[in-house]
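A.B. asks: pasting the structure only:
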């Protein structure tokens, strides 16, 4: 177990933006990955189920998954944003919950709270100025 894995690579070259998620939110970055690559924006999708296991990896693996040259990064988390700043960096964006107490089917709650593939696409495009 390595804590983070490339789920889908950028189409047509090195990634311009990295999308990061865990759990059910991985489906959102996969949809955003498809949309962005379809727009000609080279996006990589990374599933990161464990910060701790990822931190235990050697520097080469961490650089392979999250290359330091790619500063445009978007993380989406259906919980508090704690911990994600380390992986999106100073120039990245975190889409997360800042409040609690929503009750409805997951897709309804996610849509109402802005936890959508469209929000990931918009954040990536904003970071890239596109």
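C.D. replies: On my side now, so go ahead. The model shown is predicted, which means the values in this text are computed figures rather than measured ones.

A.B. asks: please make it C-alpha for all contacts and neighbour counts, starting now.
C.D. replies: Noted.

A.B. asks: so who does the most centrally placed residue in the chain touch?
C.D. replies: In the chain, the centroid-proximal residue (Cα atoms, centre = their mean) is residue 20; its distance is 2.2 Å. Going by Cα atoms under 8 Å, 6 or more residues apart in numbering, residue 20 touches 26, 29, 45, 46, 47, 48, 73, 74, 75, 76.

A.B. asks: one more to weigh against that first structure:
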């Protein structure tokens, strides 16, 4: 599945309302947020996207299967900047969904990962709060 650039790691239970798209170490944070959102009755899919470029090379049917269009909140989660994310957050045809991004908005810092994630708000609580705000 990694060879396709992105895949559904955990699907929603019930009606899908939120899609969390995460990379690398942030996938575990997305899964924790999904658990909390599902407990609130908010159907949440987690997509692992290890490589945007490989995902872009897949046919449209596959991309739509992983990131369907519609009135679904999409949140990108990456311990990096937003650059490159809009195609997948907004949708390939433009503004298909309400969107958010959890990541960095300035040059990085130096500290253990868990300290930096907390400092920059890359936490499951921040994801849950953003999802609720966007719904």
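C.D. replies: Cool, got the structure. Bear in mind that the values here come from a model prediction, so they are computed numbers and not experimental data.

A.B. asks: got a TM-score for the pair?
C.D. replies: Between these two chains, after superposing, the TM-score reads 0.93 (TM-score structural alignment, normalised by the length of structure 1); 127 aligned residues with a Cα RMSD of 1.1 Å.

A.B. asks: next, count neighbours for the equivalent of residue 16 of structure 1 over in structure 2.
C.D. replies: Under the alignment by TM-score structural alignment, residue 16 of structure 1 pairs with residue 17 in structure 2. Other residues lying near residue 17 of structure 2 total 19 when counted by other Cα atoms under 10 Å.

A.B. asks: do residue 88 of structure 2 as well
C.D. replies: Applying other Cα under 10 Å, we find 22 other residues in the vicinity of residue 88 of structure 2.

A.B. asks: quick one, what contacts it?
C.D. replies: When contacts are counted by Cα under 8 Å, 6+ apart, residue 88 of structure 2 touches residue 67.

A.B. asks: try 7 Å
C.D. replies: With Cα atoms under 7 Å, 6 or more residues apart in numbering as the criterion, no residue contacts residue 88 of structure 2.

A.B. asks: quick one: buried residues of the helix or strand harbouring it?
C.D. replies: Assigned by DSSP states H and E, residue 88 of structure 2 belongs to helix 86-90. Neighbour-count burial for helix 86-90 of structure 2 flags 86, 88, 89, 90 (criterion: 16 or more other Cα atoms under 10 Å).

A.B. asks: same question for stretch 88-96 of structure 1.
C.D. replies: Under 16+ other Cα under 10 Å, the buried positions of stretch 88-96 of structure 1 are 88, 89, 92, 93, 94, 95, 96.

A.B. asks: and for stretch 43-60 of structure 1?
C.D. replies: Neighbour-count burial for stretch 43-60 of structure 1, counted by 16+ other Cα under 10 Å, picks out 43, 44, 45, 46, 47, 48, 49, 54.
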